[in-house]
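**Student:** Just to be clear, the model below is a prediction. Sequence and coordinates:
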Amino acid sequence: MASAEPLDDSPSPADDNHIRSSRMPLAIYLLGAAVFAVTTSEFMVAGIMPSLSFALGVSVGEIGYLISYFALGMTIGGPLATALLLALKVPNKAAFLWLLGLFVIGSIVTAIAPNYGVMALGRIIQGISSGGCFGIALTICASLVSPDLRGRAVSVVLAGLMLSPVVGVPATAMIDQALGWRASFWSIVVLAALSTTVVAIGVPASKQDVSADLRTSLKALRNGRLWAAYLTSSLIIGATFAAFSYFSPIFTQLTGLSEGAIPILLAIYGVANVAGNLVVGRFADRFTIPILIGGLTILAFALATFALFATIPVVAITAFIAIGLFGVTMNPAMAARVMRAAHPDPMVNALHSSVITTGLAVGTWAGGLGIDAGYGLTAPLWVGLALALLGLLSLAPRAARKIAS
């Protein structure tokens, strides 16, 4: 275990050896655009499942696995790709461009895929490059602003993630309906290529823009505070997606809403995500732990309310919106906590993305397991509540030390 670190959340003086700015640089927004491109590609399959199922001659369930293949590449391949770039001592900006280039290649593979196997391969390649891109994007982001602005800068970068289900996924679905599924995947190729170009031109490469070596990065992972932060992040995302993954059948079969209401609810949820992310980003640096505690408390209450009153439309919809406002929107605070627990190098951030994806997968799997076990459609909501309460427990030692100090 690494040596003990300060109990407060104040930035370390060692954090000052990067480029800093008192204002949000344009480069931060360009990084957000790149995140938008890779995240849209991750979730776009959900909007074009019928077309892909017919074209590739497989079931809708097998098309759903294409999302899992992306997540698998992101969870396992992202950190491995990052480790390779660290071992080769590739500068951060150059590493980011290499990964974006790999993402373009993976996107081309999906666009030209003649069968399901090639499509799955392209999705894995996309996932690997996406996982690495997230880690390095956040590292570059941290290098461009002062430590007290990192949470706000992260919220701008992650706004790309929040906007993808609101703008990107519906757009690719519309392209599919108008021009076919291949056009949807080619639109991602174009978007990724444009992102690569603007990052190459608009994101500065400083004299200090060199990735930490692999040995230093691995040493940083021997930090108990870092793994505690990872655990909380995983539980937050797991709690949120345990509920979100099954909201459609809950609303249509329990609440009694029509299928036509689902896209509207999804859009409202997406707007709540974007708004919550930007608000949390404003305060994440100064109130990291209070935001996590307060957010998890409200999230737990919303999940319990949704589970108990799923048959009452007004209450169920209000609870669902609350989950959108206080779930994944804690991302800037989660990232700020990780960046204070350890120096924000690419491996630290790539592993953070990996554990978040793992939390998403576990929450979704556990929710489905509850349904299959015969506990009904509210089972995922109770699973989410359990994970949210575990998230609060993971923060209890930290909060107690803060009070004691």
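**Tutor:** Nice, I can see it. Numbering: from 1, shown residues only.
**Student:** Please count neighbours and contacts with C-alpha atoms only from this point.
**Tutor:** OK.
**Student:** Other residues contacting stretch 236-245?
**Tutor:** Identification of contacts with stretch 236-245 by C-alpha atoms under 8 Å, 6 or more residues apart in numbering yields 296, 299, 303, 323, 327-328, 356, 359-367, 380-381, 383-388, 391.
**Student:** What count of nearby residues applies to Lys219?
**Tutor:** 11 (other C-alpha atoms under 10 Å).
**Student:** which SSE is it in?
**Tutor:** Element membership for Lys219, per DSSP states H and E: helix 214-220.
**Student:** downstream neighbour of that helix in the secondary structure list?
**Tutor:** Assigned by DSSP H and E, the successor of helix 214-220 is helix 224-244.
**Student:** okay, pairing it with this:
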Amino acid sequence: MPPVLYLFALCNLVIGSGAFVLGGILVPLSESLNVSLAAAGQAMTAYALATAVLAPVLIILTARWPRKRVIQLALTLFGAGCVVCALSGNLTMLLLGRILMGAGAMFSAAASALAVSLVAPAQRGRALSITFLGMSISYAVGVPIGAWLGFEYGWRVPVWASAVASGVMLVAASWWVPANMTGASASFAGFGAVARQSAVLRVWLRTLLYFMAIFSVFAYVGPVLQALNPMSPTQLSITLAVFGLAGVAGTLSGGWANDRFGPIRSLRAQLVLLVAMMLVLPLTRGHPPATLVTLVLWGIAGFGMMAPQQSRLAGLSAVQAPLLLSLNGSMLYVGTALGAVISGSLIGHLDLSQLSWVGVPFGLLALLTLAFEPRQAMPLDAVAS
């Protein structure tokens, strides 16, 4: 595997930690800014919507830039957003900072497109799993440590840590990413014909639905875990770390399964497991070991779907991979935002321990999309030619 993929993994570790750490410290955040828990949860919504809207636009605007400059821009925007959030004295300023961070999250789409262009088609799953390994490690390391720091020293401390880490990654990328690195450039030429294909639309819809399912819970993961089994900040951090380690296992096994069994068979198994765990989680209330086992299986299934989904898109059209992957990221974050909004609207009407049941219908609909996938699919580029 090209060594630069491991640098991309580190960058995704920083981005994942900064993006999702607030989910574990919403209580001190809401108390500090004097807003409700549901309102504080919309920090996730702002980040998600900004990523969904701004990342594809920035991918297009920087299409002719050297890939190194694109990566530098993304990390600069993300780090600047972290600084604005850390300085926030009210919810409005916090949301503005999260929007800036969301723009910087264009890094993930740019890195994914580069990853698939640097390896042979048979190695795409592994390349993508390495690139996204940092995102899952963020749940094992960044989010738990950030949650502990947030409870012990105030919510701004992990946000400042994210800002510093973003600066370090910017320096590292400026030093190690080759100036002449090239990949498929985003272009609207021929994109419309590809984007209208049912195979592409199904992948985007599936991403939207299963992230709605996941983030109906994980936008409020800290309060949900406390509702299931009251725990200290240290215990909460350990629980999040275990979930993150399961995510690491899921990311690696998802890449392996994609290359071994293909994306559709892998996704079918992963979605069945995810929906099952969403049904079971509320039933583990008062039983910490059962909650932990459920979260581990959830993490393996949820993180495991990233490589097959992205590999499926890249396989449909290598020429349009940058835009297809960027818009898949948009669906990911729109799903994240909708999941947070839907579950947030039900807080007060539904016990927090039962929040995962809200996402079950969306997980089932995501599973349903696989029923329309052909057994063998030709790349759309080949069909067009």
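**Tutor:** The structure has been received and is ready for your questions. Please read all numbers here as calculations on a predicted model, not as lab measurements.
**Student:** Please state their TM-score.
**Tutor:** Between these two chains, after superposing, the TM-score reads 0.84 (TM-score structural alignment, normalised by the length of structure 2); 373 aligned residues with a C-alpha RMSD of 3.0 Å.
**Student:** Selection in ChimeraX covering whichever of the contacts of stretch 236-245 of structure 1 are buried, please.
**Tutor:** Isolation of the buried members of these (16 or more other C-alpha atoms under 10 Å) is achieved in ChimeraX through the command below:
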select :296,299,303,323,327,328,356,359,360,361,362,363,364,365,366,367,380,381,383,384,385,386,387,388,391
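**Student:** Helices - which of the contacts of stretch 236-245 of structure 1 land there?
**Tutor:** Among the contacts of stretch 236-245 of structure 1, DSSP state H puts 296, 299, 303, 323, 356, 359-367, 380-381, 383-388, 391 in helices.
**Student:** coming back round to it: need the residues that contact the helix holding Lys219 of structure 1.
**Tutor:** Against helix 214-220 of structure 1 from outside (C-alpha under 8 Å, 6+ apart): 2, 83, 86-87, 342-343, 345, 347-348.
**Student:** and if we set it to 10 Å?
**Tutor:** 1-2, 82-89, 211-212, 226, 341-348 (C-alpha atoms under 10 Å, 6 or more residues apart in numbering).
**Student:** State the next helix or strand along the chain beyond the longest helix that structure 1 contains.
**Tutor:** Determined from DSSP H, the single longest helix within structure 1 is helix 116-144. Using DSSP H and E, the helix or strand that follows helix 116-144 of structure 1 towards the C-terminus is helix 150-163.
**Student:** now the contacts of helix 214-220 of structure 1: which count as buried?
**Tutor:** 82-83, 85-86, 211-212, 226, 341-348.
**Student:** For the helix holding Lys219 of structure 1, which residues meet the burial criterion?
**Tutor:** Across helix 214-220 of structure 1, burial judged by 16+ other C-alpha under 10 Å covers 214, 217, 220.
**Student:** Considering the residues you listed, which is situated nearest to Gly160 of structure 1?
**Tutor:** Ser217 (26.6 Å; C-alpha to C-alpha).
**Student:** gap between that closest one and Ile67 of structure 1?
**Tutor:** Distance, Ser217 of structure 1 to Ile67 of structure 1, by C-alpha to C-alpha, to the nearest Å: 29 Å.
**Student:** And Val154 of structure 1, by the same measure?
**Tutor:** 25 Å.
**Student:** Between these two, which has more neighbouring residues?
**Tutor:** Between Val154 of structure 1 and Ile67, counting by other C-alpha under 10 Å, Val154 is the more crowded of the two (29 against 20).
**Student:** Counterpart of that one over in structure 2?
**Tutor:** Under the alignment (TM-score structural alignment), Val154 of structure 1 pairs with Leu128 in structure 2.
**Student:** Give me the nearest residue to its match, chain neighbours excluded.
**Tutor:** Ala307 (5.6 Å; C-alpha to C-alpha, 6 or more residues apart in numbering).
**Student:** what about the equivalent of that neighbour over in structure 1, how many neighbours?
**Tutor:** Aligned by TM-score structural alignment, Ala307 of structure 2 pairs with Pro332 of structure 1. Residues contacting Pro332 of structure 1 under the criterion other C-alpha under 10 Å number 31.
**Student:** Correct me if wrong: Pro332 of structure 1 contacts Gly281.
**Tutor:** Yes - using C-alpha atoms under 10 Å, Pro332 of structure 1 is in contact with Gly281, at 5.4 Å.
**Student:** Check the contact lists of these two and give me the overlap.
**Tutor:** With C-alpha under 10 Å, 6+ apart as the test, Pro332 of structure 1 and Gly281 both reach 150-156, 158-159, 288.
**Student:** picking that back up, which ones among the buried ones among the contacts of helix 214-220 of structure 1 are found in helices?
**Tutor:** Per DSSP H, those map to helices at 82-83, 85-86, 226, 341, 346-348.
**Student:** Which pair of those spans the longest distance?
**Tutor:** Checking those with C-alpha to C-alpha, the most distant pair is Leu85 and Ala341, at 22.7 Å.
**Student:** quick one, what contacts Pro282 of structure 2?
**Tutor:** By C-alpha under 10 Å, 6+ apart, the neighbours of Pro282 of structure 2 are 224, 227-228, 291, 294, 351-357.
**Student:** same thing but at 6 Å, please
**Tutor:** By C-alpha atoms under 6 Å, 6 or more residues apart in numbering, the contact list for Pro282 of structure 2 reads 353-354.
**Student:** same question, Arg401 of structure 1
**Tutor:** Contacts of Arg401 of structure 1 by C-alpha under 6 Å, 6+ apart: none found.
**Student:** To which residue of structure 2 is Ala242 of structure 1 aligned?
**Tutor:** That one, Ala242 of structure 1, aligns with Ser216 by TM-score structural alignment.
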